[in-house]
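Asks: Got a predicted structure here, sequence first:
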Amino acid sequence: MATRPIPAAETAHPEQQYLDLMQDIWKNGNERSDRTGVGTRSIFGATLRYDLSGGAMPLVTTKRVYWKTATRELLWFLTGSTNIRPLVLQGVKIWNEWPHARYVRDTGDDLSLEAFVARIADDPVFAEEWGDLGPVYGKQWVDWPTYEQTGNGNYRKGEGINQVAQTVDSLINNPGSRRHIIEGWNVAELDSMALPPCHKTYQFHVAGDRLNCILYQRSCDVALGLPFNLWSAALLAQMMAQQTGLAPGELVWMGGDVHLYLNHAHLVTEQVEREPRGHPTLEIKRKPDSIFGYAIEDFEVHGYDPHPPISAPVAV
């Protein structure tokens, strides 16, 4: 079924957009089967808008969002790594289920998720074989593969393209361009990825001295994924603004298949009844020499007093 963007009233808390979207999906979404077997309620096409000026961030307050986990994931993307071991060593669990499921399927060894993750941490050789996710986000962002023809008509791998570095450069040197894009959807490599990119396309736009960002997300788990995606996109926009000498502008989030899993009913019911509170802001404590030089210690959030977390299962 068709749907519409859910604008928030000018006087409403910015987070109300998110809660209204959640409620709209749960009440009006089309119930569908999906690849996980869990089932969803889904709408097609939604838009959220957030002003990032003054360090404002779309950090959901109606449940606790572990923003440091999302930040560590973004910094991991920027390294180009596709192996979960660096995340595991930092206590980040969000990618563990996919390589674990592959390990169990391919080996027949019914190793528990906890034991698998512990082995990833303790055994670099095991991690190299079983911890890789394929050419997911970071690989495409900073090392998009190219190929060049050899003299005999065959092709060999060329030098990878660092889209992030190119975008920073173009924002500084050609701000009026309409090609400030970071793309994750590499059709040739989708089948090699543990999960094809959901937050797939970022586009930046310079308006005066302000930097705006659009994220297009082809598939979005609104209950568990979207709070992380909003934070990460806004954080990337804030970092890009700092690196290019621009002021943070607006984050526009656009979703394609926007859904809630059927086994998240308790989460939806509880969360939409909660009132957003406070206006979290981000402080970036230093300006590194490049977009790739940030560390977790560079970020501090002020004014974040969320409601308690709400647990819900991840569909893999």
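Replies: Right, received. Where do you want to start?
Asks: drop to CA atoms for contacts and neighbour counts, all remaining ones
Replies: Will do.
Asks: shouldn't Leu113 be in contact with His100?
Replies: Yes - Leu113 is within contact range of His100, at 6.3 Å (criterion: CA atoms under 8 Å).
Asks: okay, pairing it with this:
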Amino acid sequence: MQHPEHQYLDLLSQVLERGDERLDRTGVGTRSIFGAMVRFDLSQGEAPILTTKRVYWKTAVKEMLWFLTGGTNIQPLLRENVRIWTDWPLAAYRRETGEAVSQEAFEQRILEDDDFAARWGELGPVYGKQWRRWLGADGREHDQIGELVWTLRENPASRRMLFHGWNVGELGGMALPPCHMVYQYHVTSDGRLNCLLFQRSVDLLLGAAFNFVGATALQLMLAQQAGLQPGELIWVGGDVHLYLNHLEQARAQLLREPRPFPRMRLLRKPESIDDYRIEDFEVQDYAPHGAIKAEVAV
């Protein structure tokens, strides 16, 4: 049986070999294909943490836990040593002030100065805001995650178990519009929780690996809260691309043979979806190839 990671490697190959090359929002340029799907079976405890390069899975899980708080400021992320969202507010600060501050100095000021963090660490109404506090036309806020957990417990046959991040009225205020946009859930008759994640845009070299881990962590948490077992994670990509400064790294990754997927499990069952911490996650038997470095396009 073919290793499930080959699905991802095949996408890398497809983009390299037949991707449409064009300029993009960042100015770096991309090579992309449109429309892709991969499927991972979580039912035996295996997690799709890529092995052909090291994935810093704790960073991805911490990001997911931050989304679940409804937060939109990078200060809590920096306190957890997560720096993957700094590029956007840093670019805005440099652009608006003209100050050529280093990333390290900017992050340190965010950590030490709450007023500075409130002004310059804010990302706008990004993922967590929409997931936990979607603002309706009537002024009421909607907790999509809370409603999802309730429905998984009380009406698991529903075909309306999903949450969405693409709030058209608030896109203009976001540092980055949501890439992983829609998560839909499905419960089988024997109590397995499946997830289909639609991602409108994916940085295949850097972003996809994190998205697989974050979605897996969320699926484990939701399953536990609803008394279900993890089932299948289905990932669907819209614009699936490699940045033009990532092509050599992708070719290098394709030369590596996948190793067995590690196992991810939860060490306790918190009272609610809001009470998970990074210490609740354990990953066993992760022995990947070395990390592959690449620049994030902002």
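Replies: In hand now; what should we look at? The shown structure was predicted, so the numbers you read here are calculated from the model rather than taken from an experiment.
Asks: Need the TM-score from the superposition.
Replies: The TM-score (TM-score structural alignment, normalised by the length of structure 2) is 0.98; 297 aligned residues with a CA RMSD of 0.8 Å.
Asks: Which residue numbers in structure 1 does the strand of greatest length in structure 2 align to?
Replies: Criterion DSSP state E: the longest strand present in structure 2 is strand 229-243. Using TM-score structural alignment, strand 229-243 of structure 2 lines up with residues 247-261 of structure 1.
Asks: what's the mean deviation for the matching stretch versus structure 2?
Replies: Compared with structure 2 after fitting, stretch 247-261 of structure 1 deviates on average by 0.4 Å (mean CA distance after the TM-score superposition for structure 1).
Asks: So what's the gap between that stretch and the chain middle?
Replies: Its chain's C-alpha centre and that of stretch 247-261 of structure 1 lie 10 Å apart, by CA atoms, centre = their mean, to the nearest Å.
Asks: what's the answer for stretch 224-244 of structure 2, then?
Replies: 9 Å.
Asks: now swap in stretch 140-152 of structure 2 and tell me
Replies: Worked out by CA atoms, centre = their mean, stretch 140-152 of structure 2 lies 20 Å from the chain centre.
Asks: repeat for stretch 51-71 of structure 1
Replies: 13 Å.
Asks: again, but for stretch 204-218 of structure 2
Replies: Worked out by CA atoms, centre = their mean, stretch 204-218 of structure 2 lies 5 Å from the chain centre.
Asks: What of stretch 70-84 of structure 2?
Replies: 14 Å.
Asks: Would you check the span in structure 1 matched by that stretch?
Replies: Taking TM-score structural alignment, stretch 70-84 of structure 2 hits residues 80-94 over in structure 1.
Asks: Show me the contact partners of the matching stretch.
Replies: For stretch 80-94 of structure 1, the surrounding residues in contact (CA atoms under 8 Å, 6 or more residues apart in numbering) are 69, 72-73, 76, 95-96, 117, 120-121, 127-128, 131-143.
Asks: any idea what Cys213 of structure 1 is structurally, helix, strand or coil?
Replies: Recorded secondary structure, Cys213 of structure 1: strand (DSSP: H, G, I helix; E, B strand; the rest coil).
Asks: Give me the distance between Ile33 of structure 2 and Cys179 of structure 2.
Replies: Using CA to CA, to the nearest Å, Ile33 of structure 2 is found at 16 Å from Cys179 of structure 2.
Asks: returning to what we had before: what residues sit buried inside the match of stretch 70-84 of structure 2?
Replies: 80-88, 92 (16 or more other CA atoms under 10 Å).
Asks: One more: stretch 160-180 of structure 1?
Replies: Here stretch 160-180 of structure 1 shows 161-164, 167-168, 170-171, 175, 180 as buried, counting by 16+ other CA under 10 Å.
Asks: Repeat that for stretch 275-284 of structure 2.
Replies: 276, 281, 283.
Asks: Look up how far Lys287 of structure 1 lies from the aligned residue in structure 1 for the second one.
Replies: In this case it means Phe281 of structure 2. Matched across to structure 1, Phe281 of structure 2 falls on Phe299, judged by TM-score structural alignment. Counting by CA to CA, the gap from Phe299 of structure 1 to Lys287 of structure 1 is 11 Å.
Asks: Ok, Trp98 of structure 1 next?
Replies: Distance from Trp98 of structure 1 to Lys287 of structure 1, by CA to CA: 34 Å.
Asks: Which of these two has more residues huddled nearby?
Replies: Trp98 (16 against 13; other CA atoms under 10 Å).
Asks: Just to check, that one is in contact with Val316?
Replies: Yes - the pair Trp98 of structure 1 and Val316 qualifies as a contact (CA under 8 Å) at a distance of 6.9 Å.
Asks: max-length helix in structure 1?
Replies: helix 225-244 (DSSP state H).
Asks: For that helix, which residues meet the burial criterion?
Replies: Result for helix 225-244 of structure 1 [16+ other CA under 10 Å]: buried residues 226-244.
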